[in-house]
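# Provided below are the primary sequence and the corresponding predicted coordinates.
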Amino acid sequence: MRPFHFTAAKLNLQDCQELLRGRFARGKSWEIILTMYEWDDNTDNAPDCNEKPRFTSHRNNARRYPNRSQGMNKRSDDNRRGERENYNNKSNGRDGAIGRHFDFKETLDLRTECIGRIIGRGGSNIQALRTEFDVQIDLDQSQGIATVLGNDSVNVNGAVERIKQQMNECNDGQRQYNGGTRNRNQFHNDRSNQGHHQRRSEVLDDHVNGANVETPHNGNNFYEENNQEIFYKDGVIDWSALNARADIERAERWAKCPPLTKNFYKEDPEVTNMGEDEVARIRLENNNITVGRVFVQENDQPSNIPNPIWKFEHCFAPYPDLLDEVTKQGFQTPSPIQSQAWPILLKGEDMIGIAQTGTGKTLAFLLPALIHIEYQSIPRSQRGGPNVLILAPTRELALQIEKEVNKYSFRGIKAVCIYGGGNRNDQIQNVGRGVEVIICTPGRLNDLVQANVIDVTTVTYLVLDEADRMLDMGFEPQIRKVLLDIRPDRQTIMTSATWPPGVRRLAQSYMSNPIQVCVGSLDLAATHSVRQVVEVVEEDDKFYMIKKFIKNMQPDDKLIVFCGKKVRADDLSSDLTLDGFLCQAIHGSRDQADREQAIADITSGDVRILIATDVASRGLDIDDITHVINFDFPRNIEEYVHRVGRTGRAGRTGTSISYLTRSDWAMAPELIKIMEEADQQVPDELIDMAERYNKMKERRSDEMSKFNGMKGRRGGGGNRSYGNRNY
């Protein structure tokens, strides 16, 4: 008799399989080593077949194979390594349960977005497939691979076809799924592994032999992943080759897109015949409009920029039904941003619009969008999805844009607003009924795109409204993700109140030679139609002062009070209510229904006081707000400018009152610049505060310089060595 050992995965004894599966299959990854006996044919001392086998177990991460008694031979390093690799290889004919054998295997690639459909709710779909076809199905979600194992080739093939059918249903009208299946024959034949992994020869020998044959990687040519060539050179990725391949595939992806028409502008002769001096005069009179291409290269040929207009008829005379809708709103002349933006957008150019809040930016991109939708060569019923996508940073701004769209009834064009916090099922149903315009916040848009509710590949007119605010709120990853799925020849419009580096970087990446229209200066400035008042106060005096102001409000006055924190807004609202002042509060933690009700109340006049955080500093378009109070001064001067812009809108005037305490002295120098630019009176207390802050900064800078000099003379910072060791 000679002893030898092998893993339970190769046992054919049914009782041993049941024993081991029952005890170890539910645990963490274990390896079972059994000591069995092989008897010579000429021996008469065969053991009892009912004798319980001896076994020991070791964790995967700390396996040891000590020499055993009864004459067991120690394994060689090669066999030990081979056993470990084969044990960890899930495609070696086992489903992970010890002792399970299969004769046939199929492996196919999955679309990542369809894996959830294949699994089903609580695993119901995949369990039904296992039961129906008597197969084992393993899913590697990280790699997007499905492995089907079974002892009947008909059942294995049937399960594979069923999975492909589910993939095609998931694609829902996209190209049929032909995901390559791999290793279609029996395990013990050598087969080439195609598709997702590196091509290799997969030979599944007995586990006890430690065999794991794999074709070595060349390292100097390439291997294929998802049928794409990944180039290497001496182990380094050739990025230029990859970029070239990406450009080719991108062109192939969008080559079959339907034709797109972007130029709908018919310039009025009165505008065409303008001279350069007259064009310059009109732009100067309209708040000093500056126009130009922002990313011009040295070798680029100069291109014409459309002249500004000063009548609605100059742009919309060829579209009389839309012109009628504009005149119904009671506008007399276009706003400065509209006078230059409409010719540019109707001509099909990409545009960056920079203007202060309340200057008509929404209508500037909205009316050309309606014309863009209606006058495409393909009928709306055959486009398969929305044409216009408008991204906004906050729910309030998204709802405000939807309200503006609904004011203009043009050829039955429908719009829907989707945002986080709203009823998701209702939003899905509204999108499913068919819409041409989607107004959304980035988070909910990504949610519905990943759920295959919204197909953004049909979008041809993209608007990023308040782009600087979206970047400040951290939405850049979501924006970039969506832009990858929108056709590259789209028309893109970006609006912003400022021109920070992040907005510039985004525009340079995803816009095509855009024209920048700037109303006023690129420097940060508050609207000149608002009187700015600053009061230096103690923290404990703020509540008394705001109560005194509210008592003196006129019947037609409306007030927005900005607080720095949500809890601060709630506390102030409660205190004012207890003192008999009717008010509403709005911030990010309130339910969406409460937020909408608060805006409706202040708009209708049922409530004249709105307590808010910075969620209302942009996109809240209420024309008759007369006063803004900064109960807590904002953390940056940009937010101050946007808060001030909530009043003095649509040609009206307003007043902004800011309470500054000693803790706000760091904002004093910048606030003085904003007030001086708008010709506002700067109080002496604010000037003194700014001077003290600047002196403190100088003193601290001198102290740091002296400290650094002393540190250098002392020779600190070097490594100290003792003997041959460094500490």
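Right, received. Where do you want to start? Numbering: from 1, shown residues only.
# CA atoms for contacts and neighbours, from now on please.
Fine.
# surely Ile625 is within a helix?
No. Ile625 is assigned coil when assessed by DSSP: H, G, I helix; E, B strand; the rest coil, not a helix.
# I'd say it and Asp556 touch.
No. Counting by Cα atoms under 8 Å, Ile625 sits too far from Asp556 to count as a contact (9.4 Å).
# between these two, who's got more neighbours?
Comparing Ile625 with Asp556 by other Cα atoms under 10 Å, the one with more neighbours is Ile625, at 24 against 10.
# ok now do that one, which residues does it touch?
By Cα atoms under 8 Å, 6 or more residues apart in numbering, Ile625 lies in contact with Asp557, Lys558, Leu559, Ile560, Arg646, Thr647, Gly648, Gly654.
# now, of the residues you listed, which are buried?
Among the contacts of Ile625, those classed as buried by 16 or more other Cα atoms under 10 Å are Lys558, Leu559, Ile560, Arg646, Thr647, Gly648, Gly654.
# closest to Ser509 among those?
Relative to Ser509, the closest of the buried ones among the contacts of Ile625 is Arg646; by Cα to Cα it sits at 31.6 Å.
# the closest one sits in which helix or strand?
Using DSSP states H and E, Arg646 maps to neither a helix nor a strand.
# structure B:
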Amino acid sequence: MSDWEEDWDNGDSKATSKPYNKRNNAKDNSISNRSDESGRHRSSENRAPIRYPQAGEKRSNGQRHKHSEKIEVPSDLVGMLIGRGGANIQRIQNDYNVRVDLDKESGTATINGNTEQNVKDAYNDIEHHLNNGPGSRYNSKDGSSGHQSNAIYNFQLKGRNNKPGDTDDIEMDPSGVIDWEALNKKAKKERAARWSKLPELRKDFYNEDPEVANLTPREVARLREENNNITVSRVFQQENVSENIPNPVWKFEQCFSAYPDLLEEIYKQDFRKPSPIQSQAWPILLKGEDMIGIAQTGTGKTLAFLLPAMIHTEYQLTPRSQRKGPNVLVLAPTRELALQIEKEVNKYSFRGMKAVCVYGGGNRREQISVVKGGVEIIICTPGRLNDLIEAEVIDVTSITYLILDEADRMLDMGFEPQIRKVLLDIRPDRQTVMTSATWPPGVRRLAQSYMSNPIQVCVGSLDLAATHTVKQVIEIMDDGDKFYKIREFVRNMGKDDKAIVFCGKKTRADDLSSDLTLEGYMCACIHGSREQSDREQAIADITSGHIKLLIATDVASRGLDIEDITHVINFDFPRNIEEYVHRVGRTGRAGRSGTSISFITREDWGVAKELISILEEADQEVPIDLRNMAERFKSMKDRRANESSKFNDRDGNSGSRGYRGGGGAGGRGRRDRY
């Protein structure tokens, strides 16, 4: 299990159903906050898993019910009635306080309950699902399946108190054909009515400095080129619409002179001038535009969106004391990044604004207490956010400024469903900021769906590249030699050196940490299975200098902003080249230089070609053995493609045996501990 999967297990996925457990025929109770008849929320921790009886089996919990009804269930509709992972039948039992026993042999469902009305309501619910299932007599004649009817049925119900059969809102002719156009118009009208009740939103707080406004196009182009070749454009350009992009700034006063108390906080940090991303992002965000920031880690992206967020929050038309909830929401992929952003927020004291970091693994009760006490800024991971939204602790309808930080990483980790769910619950006229180190198709689709004519600010090239302030060293060796190499490195570390050593697996990180400790070298270890308190302590120790060596998995490849890391060592090369770039970015931060050392084995030959491109782009030395490795991998692929083609020509079907890109012809090969 990867580190991000472990983060989910530790509490970051409560809004997402887990797979159906076939062993005990029960659905894992990760969905919290069902409601009983009184409307009170019932925690999944207090609800025993529901077990569906097998054919001919009776429940034996000793409970008797006063009322019972049976309904025939065709064999081809049993699965639909149960639902994915048992979700549908569990919903019926919870909603109507009944028990449903399925007998597959006789093809019946027995509904047992204490009140006649509950049993009748559950019966109607089940009948509705059966009548609208595939192949039922109520399927629409245009070929649309019963799932569409179910979808529109669920869409039209106005709350959990509606009972099946309350279908007056569904536009359907006698033949069963649904008027989708009418329903879409009605949905659009209802959404507009919902958002019209919210207070008016102000987004433009930018007064352009005359010195900035008077720049000529040539001077603007020169400033952007000098600032690490910034490129700016409306990424989804609309026809006959001017780009109207603000000019960059080069002084803090040009953006924040109207906010002297915030400007004073900036001066306290001893910054000399805005970073490249800040110089262009601040005018855009203060003007109220949606923005996509594409820049490498360690370039000041957090401050680029944070200071405009504070101004946006303070100067809304509705006073802060009269608002019903927070204004700023920051979504981050990992706990470490979320905590890092919270730390950055706390550096700037502006008008008494409060922030809270909400993440799985933290003290849930304490987080809820802080949120209920009143905050302006919420920094969170997607899973815990959805958990607290469903628990009605957080109401995101008050959010007017949304940041999706490290969006590419969140999509890589599988958080897209949670992100889309949150985006639908936030007012559509919000201001949205998205930051990313890369610009993959998934991030582009998300931006196109949920952002309003955004401006993209790209620092450097859109092509994947490692920071040029880091010297990248490649060492090719056998897997069994890695430990001796790392021990030699640690033995020769200087007084001011700090290093992060990245391992591919949690067990590998634990083993390496234990063995180095036994050798007498102080180090800490961080990965997804560690307790949150241990993870935070490890980061605090490496930041303060109490220890000089941190052993980590990719849970630390993003979000760790420790300025004085001098070395990054890839004990195991990462699973993709994007993670390599992010690991390298842990050093060489804040204008400093750093060194990255990567141990490459024969099992890593699948990434050799991409690694060469990264090294050449940064003008680094490329070992001849690495080039040979890339050539051998290409030859292997060509050879197997030819073999597969010949096999297909001979037998008339696909006979490709495939290959393991990262594992060589013999799979993982050596079974050494290191």
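Thanks, I have it. These figures come from a predicted structure and were not determined experimentally.
# which of the contacts of Ile625 of structure 1 are conserved in structure 2?
Using both residues aligned by TM-score structural alignment, their matches' Cα atoms under 8 Å, structure 2 keeps these contacts from these: Asp557, Lys558, Leu559, Ile560, Arg646, Thr647, Gly648, Gly654.
# the fourth one maps to what in structure 2?
Under the alignment (TM-score structural alignment), Ile560 of structure 1 pairs with Ile500 in structure 2.
# the fifth one too?
With the correspondence set by TM-score structural alignment, Arg646 of structure 1 lines up against Arg586 in structure 2.
# how much does the longest helix along structure 2 stray from structure 1?
In terms of residue count, the longest helix belonging to structure 2 (DSSP state H) is helix 624-651. Here helix 624-651 of structure 2, set against structure 1 after superposition, deviates by a mean of 1.1 Å using mean Cα distance after the TM-score superposition for structure 1.
# buried residues in that helix?
By neighbour count on 16+ other Cα under 10 Å, the buried set for helix 624-651 of structure 2 is Leu626, Arg627, Met629, Ala630, Phe633, Met636, Lys637, Ser644, Ser645.
# give the contact list for Asp557 of structure 1.
So Asp557 of structure 1 contacts Arg608, Ile625, Thr626, His627 (Cα under 8 Å, 6+ apart).
# from those, which is closest to Val537 of structure 1?
For those, the nearest to Val537 of structure 1 is His627 (18.9 Å; Cα to Cα).
# what's the closest one aligned with over in structure 2?
Matched across to structure 2, His627 of structure 1 falls on His567, judged by TM-score structural alignment.
# now do Thr495 of structure 1
Counting by TM-score structural alignment, Thr495 of structure 1 lines up with Thr435 in structure 2.
# who's in contact with that match?
By Cα under 8 Å, 6+ apart, Thr435 of structure 2 lies in contact with Ile292, Gly293, Ile294, Ala295, Lys301, Ile403, Leu404, Asp405, Glu406, Ala407.
# wasn't it part of a strand?
Yes. Assigned with three-state DSSP, Thr435 of structure 2 falls within a strand.
# can you tell me the SS state at the equivalent of Arg590 of structure 1 over in structure 2?
Aligned by TM-score structural alignment, Arg590 of structure 1 pairs with Arg530 of structure 2. When classified by three-state DSSP, Arg530 of structure 2 comes out as coil.
# let me know the closest of the contacts of Ile625 of structure 1 to Arg411 of structure 1.
Nearest to Arg411 of structure 1 among those, with distances taken as Cα to Cα, is Arg646, at 32.8 Å.
# quick one, what contacts that closest one?
Thr357, Gly358, Ser617, Arg618, Leu620, Asp621, Ile622, Ile625, Val628.
# just tell me what Val294 of structure 1 corresponds to in structure 2.
Matched across to structure 2, Val294 of structure 1 falls on Val235, judged by TM-score structural alignment.
# that match: neighbour count?
Val235 of structure 2 is flanked by 17 other residues according to other Cα under 10 Å.
# can you check Asp541 of structure 2 too?
Residues within reach of Asp541 of structure 2, counting by other Cα under 10 Å, total 16.
# ok, and the closest non-adjacent residue to the counterpart of it in structure 1?
With TM-score structural alignment as the criterion, Asp541 of structure 2 lines up with Asp601 in structure 1. Closest residue to Asp601 of structure 1 apart from its sequence neighbours, by Cα to Cα, 6 or more residues apart in numbering: Val607 at 5.3 Å.
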